[in-house]
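Chemist: Provided below are the primary sequence and the corresponding predicted coordinates.
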Amino acid sequence: MIPYGKQQIDQSDIDAVVEVLKSDFLTQGPMVPRFEQTIARYCGVGDAVAVNSGTSALHIACLALDLGPGDTLWTSPITFVASANCALYCGAKVDFVDIDPATYNMSPEALEEKLKQARESKSLPKVVVPVHMCGQPCNMEAIHALAQEYDFRVIEDACHALGGKYKQEPIGNCRYSDITIFSFHPVKIITTGEGGMAVTNDQTLAERMELLRSHGITRNVTTYGSMGVRESGSKTHPYAHTPIPPYTNTPKHPYIDTPKPAYYYEQIDLGFNYRMTDIQAALGISQMKRLDQFVARRSQLAARYDELLSDLPVTTPWQHPNGSSAWHLYVVRLDLEKMNLTRRQVFEYLRKKGIGINVHYIPVHTHPYYQAMGFEWGMFPESEKYYQEAITLPLFPAMTEKEQDRVVDALKRILPTEHTEGH
């Protein structure tokens, strides 16, 4: 079986992980901040916060922007469910914006029209999450302009897009957004096994996300919420000369106190255990050395697919000239009218031939959980039409041209071409 996606691990990756396994730190050691710095430098962004998944990154990004009950988040229906679920984790509501039929990303035109209606009904979103589907960047300049006009925050879901570019600059520089999210799942551009990253140019947002990823606990004296350590021995209050007994309620003003002991920490928010380990970070640092190589190979294979599929009844991916895709996925749309076949027939035939094609994605609003909220088929027609026609062909850096030829030959056996009438 040729998988639709696959990690590429070499000896340098293995050596990096083994080195950590032999070190004193497996969880929170020097590798996590080093990986954060590596991503931040690559993207040209101020701060990076590593977590254990892209989903976790989306969650803490929403919380950092104070998304909560009474608020609404808008995203694309064509995405993995995490892009919408992150709002529900915060107690907020979700709605969707239909896609551009050419890019499969959130349509700025559809977004603007929906915003006009929402302004009239006083139901504007607090956060919008455009998704860089397949690795192709959204029209972030247009979305940012709308954010300025309609006063919403922007989280870029770039889980497909590390290594891609928008307007000749790295995706993740947050020029047009508050926060950008990456994923390091094994089928993504680079992998840490499981893992994610939130990047931002806003130091306050970065500090909030750092707090939330680790139980809401801080050891930073500047962020302590209480007024003193409850320790045996007396404390001196600045406005009284009598000792204050230990373990009593803290007054509203601080003690004149000795520095906190090394073991001291405080929980000042309700956070989560979303931390990345040093083992994962070491793998990520090693993989980053080959990121551009991975993206270049994906791009090369995508261009070759374009050529090999040119006489088949499929629509190959169109690329906007303003962007350079990271090519996480290679999705084609089947011309079902010309084929006289269903997408399911094509899918099952290719699977039987050992071609691990997939479908990305079932529109989020059509899942039973979201239909129970009132969403229905027919609400986002471009997304639904895309879903009926889309299949994802195998694409990964270690894929050989021989494997790619196998995929194309299998498609040619079932799809009609200029020279055949079908299978």
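Modeler: Perfect, I can see it now.
Chemist: Could you use CA atoms for every contact and neighbour count after this?
Modeler: OK.
Chemist: who are the neighbours in contact with the residue nearest to the spatial centre of the chain?
Modeler: With distances taken as Cα atoms, centre = their mean, the residue of the chain nearest its centroid is residue 159 (3.2 Å). Going by Cα atoms under 8 Å, 6 or more residues apart in numbering, residue 159 touches 54, 132, 135, 181, 182, 183, 184, 188.
Chemist: do that again at 10 Å, thanks
Modeler: With contact taken as Cα atoms under 10 Å, 6 or more residues apart in numbering, residue 159 is in contact with 53-55, 58, 80, 83, 131-135, 180-185, 188-189, 196-197, 328.
Chemist: For the residue lying closest to residue 125 once chain neighbours are set aside, list the residues it contacts.
Modeler: Using Cα to Cα, 6 or more residues apart in numbering and skipping the chain neighbours, the partner closest in space to residue 125 is residue 72 (4.8 Å). Residue 72 is in contact with 87-88, 91-95, 123-128, counting by Cα under 10 Å, 6+ apart.
Chemist: want to compare, so here's the second one:
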Amino acid sequence: MSTTASEALFARAQQVSPGGVNSPVRAFRAVGGTPRFMKSGAGAWLTDADDNRYVDLVGSWGPMLLGHAHPEVIEAVTAAAARGTSFGTPAEPEVLLAEEIVARTPVERVRMVSSGTEATMSAIRLARGFTGRDRIVKFSGCYHGHVDALLAEAGSGVVTLGIPGTPGVPAHVTADTIVLPYNDPAAVDAAFAEYGDQIACVITEAAAGNMGVVPPHPGFNEHLSRTCAAHGALFITDEVMTGFRAARSGYWEIDGQVEGWQPDLMTFGKVMGGGFPAAAFGGRADVMDLLAPVGPVYQAGTLSGNPVATTAGLTTLRLATPEVYERLSATSSQVQHLVSEALAEAGVAHTLQTAGTMFSIFWGVAEPVADFAGAQAQDTAAYTAFFHAMLDAGVYLPPSAYEAWFLSAAHDPDVDSEPLSRLAEALPGAARAAAAAAR
């Protein structure tokens, strides 16, 4: 597999961008080698600058629910762009997308933003404004974007790159952030016993996906919801990753709808943007109406509710029917089976964990992973060997052991389909490479 063009582009990029990338994990620092510069995507496939073709199991880190360049999404976006790319005024697509989100989830009001980081930052500000309190609770290994106060013991690229602490963030900024172990209700109770009247909110990934996929234990999110209500704090579920991806209504459909709890605020991103920079936060009407211009909590964005981005998101969600989620679930199950079977045959100890249609593998771990400490105990060297063997065979995986794997409706669950055939062919060799590299 030639990588000459990607190597040349990476050399040029490093002269003008820090690390040659615009988001750290893309640099392949955790796995080594040359990052692939992609030039096109179609359905389940990516094509790089050297014309190498890959089965894509990253999906732009989640947004590409329908696959790359879905014809109906492209048609809608092209028509929207032809009408104007940005107005700086309200426009109908943002209203329609907000209505779609409200219809699918328990939120009553929605505010559009441009990134998941903006969504969580704004939700935290709103919670503090609503409660008049400063302290916030988050969980070790949960990642909520690169908000200063939320980078304490975060997952995603922070753990992937082994960054100690949060350089560049003054200590006083995280002084009001209480970091607790995930899936530990006793720790939550202890924190509220000591700081209950000072805590503005608890924020958690609805199902953790940035330390690998670590679902909440049954009743954990319900316990958070009940505890917050008892102490006058707000409960924020971050569904930037899981929203409209883990299931049609997000992970809340799997957890909250079943257990009978509702968050006060939710954050969304990725799938709701259909591959464009779009995100949102929403929640109870009485909380959301504290936002300007109705209330005093200020939040704004020049490109928030962009007509092209909201058109892409609206079209994606309208096409994401129950049948699409059934197909996605079947494909995810098929891929999980293929991967786990190949690793078992090669003698690679592993644990596969799921959250709806999302999944990831913990390498060298034989027991279920419940928290950040468990996730960090995995054998990343085994994953590095596996990653490169799969890449060389034309399968593109997340360049980090701490990330979820994403499939799309364009991946056919039939193992004889071209994408799954390539995956199946690549797996035995990659599993043997992982076994050889395992500590």
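Modeler: It's in. Bear in mind the structure is a predicted one, so any value in this text is a computation, not a measurement.
Chemist: returning to what we had before: list the ones among the contacts of residue 72 of the first structure that the second structure also has?
Modeler: Among those, the contacts conserved in the second structure (both residues aligned by TM-score structural alignment, their matches' Cα atoms under 10 Å) are 92, 93, 94, 95, 123, 124, 125, 126, 127, 128.
Chemist: Let's have those in CSV, adding neighbour count.
Modeler: Listed next are these as CSV, based on neighbours: other Cα atoms under 10 Å:
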residue, neighbour count
92, 18
93, 21
94, 22
95, 17
123, 13
124, 20
125, 22
126, 22
127, 24
128, 25
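Chemist: What about those residues, which are in strands?
Modeler: For those, the ones inside strands are 93, 94, 95, 127, 128, with DSSP state E as the criterion.
Chemist: check contacts around the fourth one.
Modeler: If a contact means Cα under 10 Å, 6+ apart, then residue 127 of the first structure has 62, 65-67, 71-75, 87, 94, 147, 151-155, 178 as its contacts.
Chemist: Without its sequence neighbours, what residue ends up closest to the counterpart of it in the second structure?
Modeler: Structural correspondence for residue 127 of the first structure with respect to the second structure (TM-score structural alignment): residue 201. Nearest residue to residue 201 of the second structure, sequence neighbours excluded (Cα to Cα, 6+ apart): residue 234, at 4.4 Å.
Chemist: wait, that neighbour sits on residue 132?
Modeler: No - using Cα atoms under 10 Å, residue 234 of the second structure makes no contact with residue 132, being 11.4 Å away.
Chemist: Need the overlap of contacts for these two.
Modeler: 126, 199, 200.
Chemist: Is it possible to get JSON lines of those residues that adds distance to residue 80 of the second structure?
Modeler: Below are these laid out as JSON lines (distance: Cα to Cα, whole Å):
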{"residue": "126", "distance to residue 80 of the second structure": "32"}
{"residue": "199", "distance to residue 80 of the second structure": "43"}
{"residue": "200", "distance to residue 80 of the second structure": "40"}
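Chemist: Show me where the stretch 51-200 of the second structure has its helices.
Modeler: Applying DSSP state H, counting those that start in this stretch to the stretch 51-200 of the second structure gives helices spanning 71-83, 92-104, 116-131, 157-160, 171-174, 185-195.
Chemist: list the helices and strands the longest one packs on?
Modeler: In this case it means helix 116-131 of the second structure. For helix 116-131 of the second structure, the elements it packs on are strand 109-113, strand 135-139, strand 199-205, strand 234-239, strand 265-268, strand 279-283, helix 285-288, judged by 3 or more Cα pairs under 10 Å, 6 or more residues apart in numbering; DSSP states H and E.
Chemist: Please consider this matter closed, and thank you.
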